[in-house]
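J.: Sharing a model that was predicted from the sequence below.
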Amino acid sequence: MRIDLHAHSTESDGTDSPAGLISAAVRAGLDVVALTDHDTTAGWAEAAKAVPPGLTLVPGAELSTVSADPVTGRQISVHLLAYLFDPASSALVLEQSRLREERRTRLRRMAEKMAADGLPVDPDDVMDRLPPDAAGGRPHLAQALMRAGLVESVSHAFDSYLAKGSGYYVGREDTPIELAIDMIAAAGGVTVIAHPFARSRGAVIRPETLAGLAARGLTGVEIDHPDHDAPTRAELRGLAAELGLLVTGSSDYHGTNKPTKIGAETTDPVVYEELVSRATGSSVVVG
């Protein structure tokens, strides 16, 4: 049984439509796939309609959160995977709406800074290409830079124009992770921190922070991920065992925006069944 619990569609920063993501999962021979777009559930309905016999869809989202470092006080970006929550939860609907607006405002501001600097980027065109309820992200700007012939790939765009520290970078106000865990739990869902020790992405949370989040109600940690090397995976497995956290594995598939193929990393079926058994907010979609 092959299970991938982290994948994105065009409703955030992937390049496959929600239905296209389902097709990609089938071609990859997956039995279970989760749709986890950033800060939106807009793709759930389309993906559910496309599920064929033999495939199961896990509705989810990847929430943009922050955690205060206990030593420096610095705000650390943490991506929180949420599964099988009630998408109609009023608190969650309001917070996801705020996050999407934060993302769109940031995207436009970055595009405007580029245009003001003489780069061939049209902010209106960048925004018009987003689906109505999609969460905008820097990969959308990367695509604009590729169309303009300024870069050859998404990674080239990030290295040259979009990374933190670039003159075009704009931050945003994300949700405190403790609040996000509480909201998902109240909506009947379960939570897993995505790529928690992916140090190539920037500062990461400390083990003591992870312990506090486990006590708060965090369900698991995504360990088998393309951005975790073998020593990091071993370190996280030890922490997860100590803290009683479930261990997942996922590709973090983004279509052509990232090189990793869907199904490149997977979750153990026993862990998957445990995740599903703990959730009460919504149900998996069985083809």
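T.: Nice, thanks for sending it over.
J.: CA only for contacts and neighbour counts going forward, please
T.: Will do.
J.: which element is the most centrally placed residue in the chain on?
T.: Central residue of the chain (CA atoms, centre = their mean): E62, 3.7 Å from the mean position. Assigned by DSSP states H and E, E62 falls within strand 56-68.
J.: quick check: angle from whatever helix or strand comes next after that strand to strand 56-68?
T.: Downstream of strand 56-68, the next assigned helix or strand under DSSP H and E is strand 75-83. With axes from the mean of the first three to the mean of the last three CA atoms, to 10 degrees defining the directions, strand 75-83 sits at 160 degrees from strand 56-68.
J.: ok, and the closest non-adjacent residue to A157?
T.: Nearest non-adjacent residue to A157, counting by CA to CA, 6 or more residues apart in numbering: A142, 5.3 Å away.
J.: contacting residues for the nearest residue to H38 once chain neighbours are set aside?
T.: Leaving aside its chain neighbours, H38 sits nearest to E62 (4.6 Å; criterion: CA to CA, 6+ apart). The contact partners of E62, by CA atoms under 8 Å, 6 or more residues apart in numbering, come to T36, D37, H38, D39, T40, H79, L80, L81, A82.
J.: ok, the second one touching A7?
T.: Yes. Because the distance of 7.1 Å satisfies CA atoms under 8 Å, D37 is recorded as touching A7.
J.: Just give the number of residues close to E242.
T.: Neighbour count for E242, taken as other CA atoms under 10 Å: 10.
J.: Likewise for G167?
T.: Neighbours of G167 using other CA under 10 Å come to 12.
J.: That one is in what secondary structure piece?
T.: With DSSP H and E as criterion, G167 is part of no helix or strand.
J.: ok, now how distant is it from E173?
T.: 19 Å (CA to CA, to the nearest Å).
J.: and if you look at G136?
T.: 14 Å.
J.: swap in E46?
T.: Applying CA to CA, the value for E46 to E173 is 29 Å.
J.: Over to S23?
T.: As judged by CA to CA, S23 and E173 stand 34 Å apart.
J.: So between these two, which is more surrounded?
T.: More crowded of S23 and E173, by other CA under 10 Å: S23, with 17 against 13.
J.: Spell out the secondary structure type for G29.
T.: Look at G29: counting by DSSP: H, G, I helix; E, B strand; the rest coil, its state is coil.
J.: Tell me where the stretch 101-250 of the chain has helices.
T.: 123-128, 138-147, 154-157, 177-186, 207-216, 230-243 (DSSP state H, counting those that start in this stretch).
J.: Dump those helices to TSV, plus distance to M114.
T.: Output for the helices of the stretch 101-250 of the chain, formatted as TSV (distance: least, CA to CA, whole Å):
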stretch	distance to M114
helix 123-128	9
helix 138-147	10
helix 154-157	12
helix 177-186	31
helix 207-216	37
helix 230-243	37
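J.: And these: which comes nearest D13?
T.: Within these, the stretch nearest D13 is helix 138-147; the backing value is 6.0 Å (CA to CA).
J.: adding another structure so you can compare the two:
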Amino acid sequence: MKAIDLHTHSTCSDGTFSVEELMDYAHEKGLAAIALTDHDTVKGLERADTYVKEKYPDMEFVPGIEFSTVNEGKDVHVVGLYVNYKDQEFLDTIDSYMNSRIQRNIKMCEKLRDEAGIDISYEILTEMFPKTVITRAHFAKYMLEKGYVSSKQEVFDRFIGDDCPYYVPRENITPEMAIEAIVKNGGVPILAHPVLYHMSDAKLEALVVRLMEVGLAGLEAIYSTYEAYEERQMKELAERHGLLISGGSDFHGDNKPKIDLGVGMGKLFVPENILEQIKKYS
């Protein structure tokens, strides 16, 4: 059975591979299917879809997106698979969410500049990283290149990680809002990497149950950084609630150098048969 990867990023958000380079690499790796799930944008989907159909008819392309939302002051991500990237209402919703991301990035720049003495602004970031969705990874790359830190990880550990003094949460965009937008669009909403939210078992299950009420369809139960017992727990949680299982590497290219496409940190394997159930749902 061949592998698939349902969570990847390109230069349209915070990956370092162009859309075409990512599709080439997926085919080189022998993947049966690949989803492009850039942060809060569908900008690369039509290019990827056309490119794969023309060049790699033996590989399936799954159009997707990863919405960044806030739950109780913490980031929670929702992946949408098989989204209709030409739906104008969906595009309008994404635009409104992007405005929230931009305001958050402006505020984070202001805090870093005024409180930490770092020469940074949203204008500087957009000039340095044009035509892309600015994420915290771009903050980290800028601060490393300018010598404010010795590693990208230090940026998240000291400055803009969820519990750090210069972090600013996004306003108003909840997981429910993202799920409702995906459902209305005809896509399949998946709770991304739930283990990474470091919730208690009871709290995570309560979140899952709550999100199911607005249409949550599945969990990312197979993921690059999971230990074997964590993958087992996520699969059991999905089974308890009749949810789909999804999985992916969360590949970002050089921005996450330890994570490779399709295999994550070396042990990841997302079997192609899980896509059958997801396709049936969509």
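T.: Nice, I can see it. Predicted, not measured: the structure shown is a model, and the values here were computed from it.
J.: Compute the inter-axis angle for the strand holding E62 of the first structure and helix 177-186.
T.: 150 degrees.
J.: Check which residues of strand 56-68 of the first structure are buried.
T.: T56, L57, V58, P59, G60, A61, E62, L63, S64, T65, V66, S67 (16 or more other CA atoms under 10 Å).
J.: And the third one, what's its match in the second structure?
T.: Right, V58 of the first structure. Under the alignment (TM-score structural alignment), V58 of the first structure pairs with V62 in the second structure.
J.: which SSE is S23 of the first structure in?
T.: Secondary structure assignment for S23 of the first structure, by DSSP H and E: helix 18-27.
J.: Just the buried positions in that helix, please.
T.: Neighbour-count burial for helix 18-27 of the first structure [16+ other CA under 10 Å]: P18, A19, G20, L21, I22, S23, A24, A25, V26.
J.: now that we have the contacts of E62 of the first structure, which one has the most neighbours?
T.: The contacts of E62 of the first structure, ranked by neighbours (other CA under 10 Å): first place D39, 31 neighbours.
J.: Contact partners for the residue mapped onto A163 of the first structure from the second structure?
T.: Aligned by TM-score structural alignment, A163 of the first structure pairs with G161 of the second structure. Counting by CA under 8 Å, 6+ apart, G161 of the second structure touches V155, Y167.
J.: how close does G161 of the second structure get to L219 of the second structure?
T.: For G161 of the second structure, the distance to L219 of the second structure - CA to CA - is 24 Å.
J.: Kindly report the same for Y197 of the second structure.
T.: For Y197 of the second structure relative to L219 of the second structure (CA to CA), the value is 13 Å.
J.: Which one's more surrounded, those two?
T.: L219 (25 against 13).
J.: What lines up with that one in the first structure?
T.: In the first structure, L219 of the second structure lands on V221 (TM-score structural alignment).
J.: isn't its match right up against L245?
T.: Yes. With contact defined as CA under 8 Å, V221 of the first structure counts as touching L245 (6.6 Å).
J.: List the residues that contact the residue lying closest to M1 of the first structure once chain neighbours are set aside.
T.: Counting by CA to CA, 6+ apart, D31 is the residue found nearest to M1 of the first structure once chain neighbours are left out, at 6.0 Å. If a contact means CA under 8 Å, 6+ apart, then D31 of the first structure has M1, R2, I3, G54, L55, T56 as its contacts.
J.: For the first one, grab the count of nearby residues.
T.: Pointing back at M1 of the first structure there. The number of residues packed near M1 of the first structure is 10, by other CA under 10 Å.
J.: Enumerate every residue touching it.
T.: Per CA under 8 Å, 6+ apart, neighbours of M1 of the first structure: L30, D31, V32, P269.
J.: And for the last one, the neighbour number?
T.: When neighbours are defined as other CA under 10 Å, P269 of the first structure has 14 of them.
J.: Aligned counterpart of it in the second structure, please.
T.: In the second structure, P269 of the first structure lands on E272 (TM-score structural alignment).
J.: Ends of stretch 249-259 of the first structure, what's the gap?
T.: Stretch 249-259 of the first structure has an end-to-end distance of 17 Å (CA to CA).
J.: follow-up on the earlier one: just the closest of the contacts of D31 of the first structure to R216 of the first structure, please.
T.: Closest approach to R216 of the first structure among those (CA to CA): I3, at 26.6 Å.
J.: returning to what we had before: out of the contacts of D31 of the first structure, who's nearest F158 of the first structure?
T.: Using CA to CA, the contacts of D31 of the first structure come closest to F158 of the first structure at I3, 29.5 Å.
J.: Verify the stated contact: the closest one with A28.
T.: No. Counting by CA under 8 Å, I3 of the first structure sits too far from A28 to count as a contact (10.7 Å).
J.: more neighbours, the two?
T.: The neighbour comparison of I3 of the first structure against A28 (other CA under 10 Å) goes to I3, with 28 against 14.
J.: quick one on the thing from earlier: cool, now which of the contacts of D31 of the first structure survive the switch to the second structure?
T.: Retained in the second structure (both residues aligned by TM-score structural alignment, their matches' CA atoms under 8 Å) from the contacts of D31 of the first structure: M1, R2, I3, G54, L55, T56.
J.: how far away is the nearest residue to the fifth one once chain neighbours are set aside from P231 of the first structure?
T.: So that's L55 of the first structure. Nearest residue to L55 of the first structure, sequence neighbours excluded (CA to CA, 6+ apart): D31, at 4.9 Å. With the distance defined as CA to CA, D31 of the first structure ends up 29 Å from P231 of the first structure.
J.: Relative to N71 of the second structure, how far out is the closest residue in space to P165 of the second structure that isn't next to it in sequence?
T.: Nearest non-adjacent residue to P165 of the second structure, counting by CA to CA, 6+ apart: F159, 6.2 Å away. Using CA to CA, we find F159 of the second structure at a distance of 20 Å from N71 of the second structure.
J.: what's the helix or strand for T93 of the second structure?
T.: Per DSSP H and E: helix 88-116 holds T93 of the second structure.
J.: what's the angle from that helix to strand 60-71?
T.: Using the same axes, to 10 degrees: helix 88-116 of the second structure against strand 60-71 is 50 degrees.
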